[in-house]
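**Student:** The following block contains a protein sequence and its predicted model.
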Amino acid sequence: MMSGWLRRLPIFWQTLLLVLACLLVAQAMSIAMFVSVRPPRPQVYPMGDIAEALGAPRHGRDDDDTPRLATQLTRSAPTADTEGMVTDSSMVSRLAERLGVPVSCVRLFYEADQSATYPFRFKKVDSGVPIRHGEPMFFNTVLAGVQKDGVWRVVRTPDKPWISPWQQRTVLWFVLSALMVLPLAFLFARQLASPIRRFAAAADRVGHDPRAPAVPVGGPAEVRLAAQALTAMQLRLSETLAERTAMIAAIAHDLRTPLARIAFRIETAPDALRKPVQSDVEQMRAMIAATIGFVRGVHVGEKKGLDLLALVQRIASHCHEMGSKVSVAGSPAWVEGDSVALERLFQNIIDNALAYAGSAEITVIADEGRACVKVADRGPGLPEPMLDDAFRPFNRGDPSRSRQTGGIGLGLAIARSIAAEHGGTVTAANRDGGGLVVTTEFPAAPHLAPAS
């Protein structure tokens, strides 16, 4: 784990330190490999090695990494069977002299070195074989043979492996360096991502509820600055909302006095004028009461385990007593919540269905950790672009403010606010065959159900 001071460093310095640490680890691995592993010997075959392989077993060089020459005995003289192999009389004479046999008893074929210039300290000759300190050096395929007692002893350089030893060591070096650096990169990524995830979760909570707890200040300097800025913005939003809420509540409250005077003065007016004005006054009073209730916020009391099926059945029974058509089906679904607030939530949704369709069909479902309540009706429904707007304050499907078709457009907005306070969601969708389905989902709490 990173120490406290390191976690508080800016992301720039944390990244720079990680790069430097990885570089140091990689260099340490390189030095360790350089010291502990012997460097690969070039795959070069001096003529002396070839002569030893033809004349006697190799000796004195068992510790080198050069592949051994393949040896075989045959009755026939070797011939060049690889395209590009050549022979040179001077090289054959040198080999025969080394073996102490006539030139006619020696065969030597090789692939001439194609380099434009030979390595340092190597002399270029017409035979195409570099010579160092008078010793011909063969870097490519060699095929040689000597005849003794009627039998040809033939040697050939082995085929080059797909991955040579020095390449294997290089790959091992890279793998070990990556394995050494990986834990550092993992710790860095985890320590850097953790405060960012916490910041994102806190910012999401603030986006849903300005009264949510402030964003925790921690992690790199950039994240701390962002958290402080978001906390300041949250305070400003809360103050602005509080001021506007207080202003709207004050205006709505002050309107009650002139409405009371209007209602008092209209009492002596003729019936033809008094009754319509009284109806308007009552409607304005209802609108003012609803507005005051909304701007004061949704109060959620103590939460405890409750069954949504039993809750909506109780609401449905009240609706039946008022002559409304409400049906309930489904299975028990336990959640943790305030029964008064949730009853208000579902009452608003059911009232909305009754206002526009005259009936409501309720289904309660508990599945996969979610408790779901669907309230469906056979009303006119809503155009698709307006489905989410239905939950905005003072927005109604019916643009009028007629009391015969509902209130002032706060019922669904209040329902969504109560659902958010319980960690749930409220959505609307058009129903197949006409009508609307309002779906409310909460985190299920089956562990709160009483033992049977």
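**Tutor:** Structure's in. What do you need? Because the structure is predicted, anything quoted here is derived from the model rather than measured.
**Student:** Going by C-alpha atoms from here, please, whenever you check contacts or count neighbours.
**Tutor:** Will do.
**Student:** hang on, R107 in a strand?
**Tutor:** Yes: the assignment for R107 (DSSP: H, G, I helix; E, B strand; the rest coil) places it in a strand.
**Student:** Just give me the neighbour total for it.
**Tutor:** Other residues within reach of R107 by the criterion other Cα atoms under 10 Å amount to 25.
**Student:** any idea how far it lies from D432?
**Tutor:** 94 Å (Cα to Cα, to the nearest Å).
**Student:** Repeat that for A212.
**Tutor:** Separation of A212 from D432 (Cα to Cα): 38 Å.
**Student:** now F174
**Tutor:** 62 Å.
**Student:** between the two, which one's more packed in?
**Tutor:** Neighbours per residue, other Cα under 10 Å: of F174 and D432, the larger number sits with F174, 14 against 9.
**Student:** counting contacts, what elements does the helix or strand containing the more buried one pack onto?
**Tutor:** Taking DSSP states H and E as the definition, F174 sits inside helix 165-208. Under the contact definition 3 or more Cα pairs under 8 Å, 6 or more residues apart in numbering; DSSP states H and E, helix 165-208 sits against helix 11-36, helix 221-254.
**Student:** could you redo the ones you listed as JSON lines and give each row distance to E361 and mean neighbour count?
**Tutor:** Below are these laid out as JSON lines (distance: least, Cα to Cα, whole Å; neighbours: other Cα atoms under 10 Å):
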{"stretch": "helix 11-36", "distance to E361": "55", "mean neighbour count": "14"}
{"stretch": "helix 221-254", "distance to E361": "35", "mean neighbour count": "16"}
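**Student:** who wins for proximity to A263 among the ones you listed?
**Tutor:** Taking Cα to Cα, helix 221-254 is the member of the helices and strands packed on helix 165-208 nearest to A263, at 15.1 Å.
**Student:** for that closest one, packing partners?
**Tutor:** Partner elements for helix 221-254 (3+ Cα pairs under 8 Å, 6+ apart): helix 165-208, helix 271-295.
**Student:** Kindly recompute the last result at 6 Å.
**Tutor:** Helix 221-254 is packed against helix 271-295, with contacts defined by 3 or more Cα pairs under 6 Å, 6 or more residues apart in numbering; DSSP states H and E.
**Student:** how distant is the helix it packs on from the center of its chain?
**Tutor:** 54 Å (Cα atoms, centre = their mean, to the nearest Å).
**Student:** Is P57 located within a strand, as I assumed?
**Tutor:** No: read with three-state DSSP, P57 is coil and lies in no strand.
**Student:** what's near enough to touch it?
**Tutor:** Contacts for P57 (Cα atoms under 6 Å, 6 or more residues apart in numbering) come out as none.
**Student:** ok, second structure coming up, stack it against the first:
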Amino acid sequence: MWLRLPDSIHGRFALLLIASLLFCNLAAAWLLAQEGSAFDQAIRVQHDMGRLVALIDTIEETDRETGEAIVTRSMTGYTRFSIESEPLTRNAGDELGDIADEIRRALPNHVIRVTRPVARQSADLRSPALLIISVQLAKGVRDGEWLNSLVYPLGLSAVWRQKSTFFIPLIASLSVALAIGLFFLHQMTQPLKKLAGASLAAGRGDHSVRLTETGPREIRDAAASFNTMQSQIAAFEEDRRRMLASVGHDLRTPITSLRLRVEGVDEDALRLPMIRILEDMTVMTDDILRYTTGSGPEEERRETDLREVLADLCAGAGVHLAAHEPVLAPVQVVAIRRAVGNLIDNALRYAGSARVSLDRIRGAAVITVSDRGPGIPENRLADVLQPFVRGEESRSRETGGIGLGLAITRKIVAAHGGTMVLRNRAGGGLEVELQLPSGPVQPGLAG
């Protein structure tokens, strides 16, 4: 498409408003600029009125020869005078009553006729006459004769000097209307921009965001619907969290009791398999409890050097860290250690080794954990981010827990206003990229 429209609603409405106002004002300017308009006629009558009155008075008071000489000297490039026995308006168009009345007020007791020409009245000028004015002389040696005047449009420089005063308020009105229109357009589209930002935050898992219910009725209804949806989702998430927490806590007691009983079994062939099963169940309950507590609502967010956090974490796990400069970000330190620790544990479990890197890219702190393990099938990359979904179906402790590690990490990152992306590496292995905002702490996102 040869014309690329703005991508936003605000831009498109602004373009429509500007185009409409410009079209209307250009149309008005074009009509005002047209030669032969009523405006041009009024300019010419005002321009020549004094000279016409003086010329009539002079002709009526002098002899024929002097009158002829005065008429000749009075002609200009835009006005032609002649004294004839008949008015030129006889074969012209309709009479212009308003202009004729104006001249009658200046020349009482005279017969006045003012018409538009139907054809060119003089061959020595290129443009057609604007007006034909015929005034019957009322006394003197030429009593009863007619002074005919062919009035031609002024040149562009002269007429635009007269019209310029009309374009100043035209341009001023355009500017004021455009400013007011853009202001109200901004007021109308700003709530939509806030709604888009709040929806993005909700998609990342932040269900505490609420919109102010102001503006037009449709915007208020949309904001109210969004707030209701957020409240319902938050209530559902809280109910699920409490349910899982209850399940995790309730399972700990019977598991502990069973463990004590199993320890009393004398035969190793029976006791050891049962202990492994109970240990798997303990891992499951611990994962459930970690998922339900999320990033820890009691933990305060503070400006932290992520390089120091990752260095301590990688040193404890025995993995390599690539971080060339300090990267500050407002985070919940314990939660971030848990999120990255889950990724390192997965890499070590499935690949036997891991590599962690830290960079600052476009104002965001980017943490990458990569390995050379088996990876995850492309069609399951999105699924494994959901709770209780694993890359493979086993539930044994040797190959992992119950599929909450990545879900916990994703939840923590989303609570920080960040994103989490999984991708398979060329040559085998998995790469997990976490992007966290590295700006100052935002009150609306505080833990």
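**Tutor:** Now that the structure is in, tell me what you want to look at. This is a predicted model, so every value here is computed, not measured.
**Student:** what's the TM-score for these two chains?
**Tutor:** Overlay of the two chains. TM-score (TM-score structural alignment, normalised by the length of the second structure): 0.62; 341 aligned residues with a Cα RMSD of 4.5 Å.
**Student:** what do we get in the second structure for L387 of the first structure?
**Tutor:** Correspondence of L387 of the first structure to the second structure, assessed by TM-score structural alignment: L381.
**Student:** hmm, back to that, of all the helices and strands packed on helix 165-208 of the first structure, which lies closest to D49 of the first structure?
**Tutor:** Closest among these, using Cα to Cα: helix 11-36, at 27.9 Å.
**Student:** how much does the closest one deviate in direction from helix 221-254?
**Tutor:** Orientation check (axes from the mean of the first three to the mean of the last three Cα atoms, to 10 degrees): helix 11-36 of the first structure against helix 221-254 gives 160 degrees.
**Student:** compared with the second structure, how much does stretch 189-204 of the first structure deviate?
**Tutor:** Compared with the second structure after the fit, stretch 189-204 of the first structure shows a mean deviation of 3.1 Å (mean Cα distance after the TM-score superposition for the first structure).
**Student:** Show me what counts as buried in that stretch.
**Tutor:** Neighbour-count burial for stretch 189-204 of the first structure, with 16 or more other Cα atoms under 10 Å as criterion, is recorded at Q191, L192, P195, I196, R198, F199, A202, A203.
**Student:** who touches it?
**Tutor:** V215, G219.
**Student:** how far out from the middle of the chain is that stretch?
**Tutor:** 13 Å.
**Student:** same thing with stretch 259-273 of the second structure?
**Tutor:** With Cα atoms, centre = their mean, you get 68 Å for stretch 259-273 of the second structure.
**Student:** just stretch 416-435 of the second structure next, same as before
**Tutor:** On Cα atoms, centre = their mean, the centre of stretch 416-435 of the second structure falls 31 Å from that of its chain.
**Student:** With stretch 147-163 of the first structure instead?
**Tutor:** With Cα atoms, centre = their mean, you get 59 Å for stretch 147-163 of the first structure.
**Student:** Please apply the same query to stretch 389-408 of the second structure.
**Tutor:** With Cα atoms, centre = their mean, you get 44 Å for stretch 389-408 of the second structure.
**Student:** now swap in stretch 97-110 of the second structure and tell me
**Tutor:** 59 Å.
**Student:** again, but for stretch 178-196 of the second structure
**Tutor:** Using Cα atoms, centre = their mean, the offset of stretch 178-196 of the second structure from its chain centre is 8 Å.
**Student:** what do you get for stretch 340-349 of the first structure?
**Tutor:** That offset, for stretch 340-349 of the first structure, works out to 38 Å (Cα atoms, centre = their mean).
**Student:** what's the mean distance for that stretch versus the second structure?
**Tutor:** Relative to the second structure, stretch 340-349 of the first structure is 1.5 Å off (mean Cα distance after the TM-score superposition for the first structure).
**Student:** which stretches of the second structure form strands?
**Tutor:** All strands of the second structure, identified by DSSP state E, fall at 79-84, 112-115, 131-136, 146-151, 302-305, 320-323, 328-331, 355-361, 364-370, 419-424, 430-437.
**Student:** In contact with A364 of the second structure: list those residues for me.
**Tutor:** Contacts of A364 of the second structure (Cα under 6 Å, 6+ apart): L436, P437, S438.
**Student:** ok, 8 Å please
**Tutor:** Q435, L436, P437, S438, G439 (Cα atoms under 8 Å, 6 or more residues apart in numbering).
**Student:** Map Q404 of the first structure onto the second structure.
**Tutor:** By TM-score structural alignment, Q404 of the first structure lines up with E398.
**Student:** Against R372 of the second structure, how distant is the closest residue to that match other than its chain neighbours?
**Tutor:** Of all residues not flanking E398 of the second structure in the chain, R349 sits nearest, at 7.9 Å (Cα to Cα, 6 or more residues apart in numbering). Distance, R349 of the second structure to R372 of the second structure, using Cα to Cα: 11 Å.
**Student:** Between those two, which contacts overlap?
**Tutor:** Joint contacts of R349 of the second structure and R372 (Cα under 8 Å, 6+ apart) do not exist.
**Student:** who has more neighbours, those two?
**Tutor:** For R349 of the second structure versus R372, neighbours defined as other Cα under 10 Å are more numerous around R372 (21 against 15).
**Student:** What lines up with the residue nearest to E398 of the second structure in the first structure?
**Tutor:** Using TM-score structural alignment, the partner of R349 of the second structure in the first structure is A355.
**Student:** List the contacts of its match.
**Tutor:** Q404, T405, G406.
**Student:** what's the burial count for the match of Q404 of the first structure?
**Tutor:** 10.
**Student:** Ok, R38 of the first structure next?
**Tutor:** R38 of the first structure, neighbours per other Cα under 10 Å, totals 10.
**Student:** ditto for the one 4 residues further on
**Tutor:** The tally of other residues near P42 of the first structure (other Cα under 10 Å) stands at 11.
**Student:** Quick check: it vs H59 of the first structure, distance?
**Tutor:** 19 Å.
**Student:** same deal with T74 of the first structure?
**Tutor:** Taken as Cα to Cα, the span from T74 of the first structure to H59 of the first structure is 24 Å.
**Student:** okay, these two: which has more neighbours?
**Tutor:** Set side by side, T74 of the first structure and H59 show more neighbours around T74, with 13 against 9, by other Cα under 10 Å.
**Student:** so that one touches K148, yeah?
**Tutor:** No: using Cα atoms under 8 Å, T74 of the first structure makes no contact with K148, being 10.9 Å away.
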